Each structure stands twice: as C-alpha cells, then as structure tokens.
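Participant: Give the three-dimensional model of this entry:
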Amino acid sequence: MTGWTEYTLALVAFTASHFVPRIGDLRGRLIGRVGRRAYFSVYGLLSLALLVWVIVAAGRAPFVEVWPQAPWMRWAPNLLMPLAAVLIVNGIGIAQPFTLGGRRQAVFDPADPGFAAISRHPLFLALALWSLAHLVPNGDLAHVILFGLFAALALAAIPIFDARAQAHFGPDTAPAFFRATGLFSLAPLANRSWRKRNGGRLVKRTAIGIILWAALLLGHTAVIGVSPLP
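Facilitator: Model prediction:
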C-alpha cells in the first residue's frame, strides 16, 4: 500500500465514522439495541483508533512542501496547546448537553451554567486549537490536509450544535441559554458569584489540564518522533 493510498483510506474511514452513523438513524438504532454506554464506548475506541491511523498515515505519506517551516512556527503549538489541554479537561462532562462531551441527561440551568459560561463548546475549541496550532509548523501537503480538515470539522460543528440547542429550547428560552454561555469568554472569572460556585472545580481541572499538557510535551518526541520544542 503506497503512502498516499493508505493516507486516503485513513482519511475516508475517519470521516465516514463521523457521518455514516447518522444516515438513516443508524446510531439511534444501534443505541436502542446495545445501549448508549456500550455504543459510545465502542464508538469512542473506534474513533481513537482511526485518529491514530490517520496521524500515522500522514507521517508515511510522501513529503510535498506547501510552505517551509520557520523557527518561530514551533511557538504556535507550544503557546496554544496548554489552553487546549485545559479546555479538554474542563469540557469533559460539561453540564451542557448540546456539545461534544456534554452530559446528555444534564438539565441546563441558565442561573448556574458552570464552565459553559466560559465556553459552551470547549472540546470543539480544543480540537480547533490543536489543529490550527499544528498546522502552522507542518507545511507539507499531507499534514495541511489533516490539520485543516480537523479544524474545519471542529469549527463547523459549533453552529450545528448551537442550532440544536436553539431548536430544543425554542424562541422563548433559547436567548437565556446563549446569554448564560459563551463561545469563549473570561468574563465569568471576574464574577464573584460564578467563582464561588465553580472556582474550586475550575482550579482542580485546570491543574489537571496543565499536567496533561506537560505529559504530552514530554512524550511528544517518543510517540510522534519529532521534538515539539522551538
């Protein structure tokens, strides 16, 4: 299998895994048969395996330079990845069901939006940051396609999920939902009431996010084969 053939197959498989389950309500029928927990456990493992395959296949694809790497470009992932890691940890299980990683059974309370006040789509933003940060120093064709596709998918998903929230809440209550949440805002940190309810959890999860980033940084050379340092 040539490098471009494997890469194309990996991209098609990864992309299809996110769209095929929605055809004919296949996902709904599978959830009804095996249960939500089993479905998302298997789907999560499959998505992770396909993601690893795409990344590995991109490294094996022939090198075709789109733009050269300049030394300053390596600062992009080093500056943005800590924020992406913090968003990931704070976004897992967010009490906002209309986003990636949100608790599906959560009942959103506009008076206490939790981390959604900072970002109602933290995992999508984290994926976009990861993609764009790595796009800058990786100017070969395979990685431009890879990171460009991931960034596009993440950013395109945000208005789609916002539309679902709009449809769920309806014209009367949707404005309260959007006023209580933000795409990305640090204003809640200046709100004493918000800090009192969420400050402890935010500090703990942010610390875990920094540890996650440090682990990714230290393991990058061993796992990916390329030093991330400028």
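Participant: make it CA atoms for all contacts and neighbour counts henceforth
Facilitator: Fine.
Participant: Please point out which parts of the longest helix anywhere in the chain sit buried.
Facilitator: Looking across the chain with DSSP state H, the single longest helix is helix 141-180. Residues 141-144, 146-151, 154-155, 157-158, 161-162, 165-166, 174, 177-178, 180 are the ones in helix 141-180 that count as buried (16 or more other C-alpha atoms under 10 Å).
Participant: To compare against the first, here's the next sequence to fold:
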Amino acid sequence: MALIVLGLALWWGAHLFKRLAPARRAAMGDAGKGVVTVGILAGVVLMVIGYRGNEAPDLWYPPDFLKHVNNLLMLFAFYLYAASGMKTRITGIIRHPQLTAVKTWAVAHLLVNGDLASVVLFGGILAWAVVEVIVINRAEPRPPAPAPAPMGKEIGALVGAVVVMGLVGLVHGWLGVRPWG
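Facilitator: As a prediction, this is how the structure comes out:
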C-alpha cells in the first residue's frame, strides 16, 4: 500500500507543481518539464507496482451488472479524452474534458473494485482530478467556447474512443482482468 500512496504523492505533486509554485516552475524553464515528466512517470510506475502486488482486504463485493456500467462509463471517459484533443462540441459544454474523463475513469473503476487498494488508488486519482479542477478554475477565467466542430471530428472522437477502449480491454485481458464480464 505504501507504494500506491508514494506513487499518488508523486502524481499529485508533479501535476500541481505548476499551479502551486508557478514562479519556481517558471524559473526551471524547459528542464522543469523533464522534472515533472519524471515525477509523473515514477508515480505511475509506483502505483502500478503497488497495486499489482497488493493483497488488500475486500471492503465490498460489487455485483456483476456493475461491469456493464463500468464499460459504459469507460466509453464515455475515452470519448471525453478524445473530444478534448479534437475540440468537439462537448468541449464547449464541459470546461475540463480530460479531467472529467479521469474522474469518470476513477468512478468506473471504484464501482467494480471493492478492495482497499482500489479505493486508495482510484479514490486518490479521483480526488486529484477534483482538486486540479478547483485549482485551475480559481487561477484561470473560463475561456470562450470553441467554435462548433464539424461532424467529422465528432465521429472521429467516437470511433477513436471505441478503438482505444477495445485495445485497453485487450490489455486488461492479457493482464488477467476480464472487463467484458
């Protein structure tokens, strides 16, 4: 569990560094990007190693139907992430589509994983995304809504989300997790 917590601390610290210490981050110049990247990657590695090697007790036993809810939420999370990069119509409605995607991902995983390690990991990422939105909203005014995107971008984001979800499902299967039930 300690590796998960340490990984979360690195993730939080690296992501919030620019917002909480902007002068210090700016003084680092381009080298600061490398420091942040190393912090994030180290955090992810520690979280994965800690999660995979943890034998945490079960706190609840999710019913099987929640896998379907999880999959629907995951499709929406992948769509939001793709839509953010493609500046589709939803980016005019949701101010932080990538962070909303992360929050959706975390909630989806909390629904289907009832062990303590999952609550710490996915709950920690969910809490980070909520804090990140609050910090950004306080620091920056809401930008103007983007112009409506062409339908091709909407379709591209949806197709991309389905393809990525399929690939992530395959990886989960290779790791021994059955995301489709």
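Participant: Fetch the TM-score of the aligned pair.
Facilitator: Once superposed, the chains reach a TM-score of 0.82 (TM-score structural alignment, normalised by the length of structure 2), with 180 aligned residues with a C-alpha RMSD of 2.8 Å.
Participant: Tell me which other helices or strands the longest helix of structure 1 touches.
Facilitator: If you count contacts as 3 or more C-alpha pairs under 8 Å, 6 or more residues apart in numbering; DSSP states H and E, helix 141-180 of structure 1 packs onto helix 36-60, helix 122-135.
Participant: how about those in CSV, adding distance to Gly199 of structure 1?
Facilitator: Below are those laid out as CSV (distance: least, C-alpha to C-alpha, whole Å):
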stretch, distance to Gly199 of structure 1
helix 36-60, 30
helix 122-135, 17
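Participant: TSV please, covering these and showing mean neighbour count and distance to Phe115 of structure 1.
Facilitator: Output for these, formatted as TSV (neighbours: other C-alpha atoms under 10 Å; distance: least, C-alpha to C-alpha, whole Å):
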stretch	mean neighbour count	distance to Phe115 of structure 1
helix 36-60	16	23
helix 122-135	24	9
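Participant: Just give me the residue closest to the centre of structure 1.
Facilitator: Taking C-alpha atoms, centre = their mean, the centroid of structure 1 lies closest to Leu127, which sits 3.2 Å from it.
Participant: what residue of structure 2 matches up with that one?
Facilitator: Counting by TM-score structural alignment, Leu127 of structure 1 lines up with Val102 in structure 2.
Participant: how close does its match sit to Val119 of structure 2?
Facilitator: Between Val102 of structure 2 and Val119 of structure 2 the computed distance is 15 Å (C-alpha to C-alpha, to the nearest Å).
Participant: Next: Gly152 of structure 2.
Facilitator: In terms of C-alpha to C-alpha, Gly152 of structure 2 sits 38 Å off from Val119 of structure 2.
Participant: For stretch 177-195 of structure 1, measure first residue to last.
Facilitator: So stretch 177-195 of structure 1: terminal residues 19 Å apart, C-alpha to C-alpha.
Participant: With stretch 52-59 of structure 2 instead?
Facilitator: 17 Å.
Participant: mind listing what's buried in that stretch?
Facilitator: Under the neighbour-count criterion of 16+ other C-alpha under 10 Å, stretch 52-59 of structure 2 has Asn54 buried.
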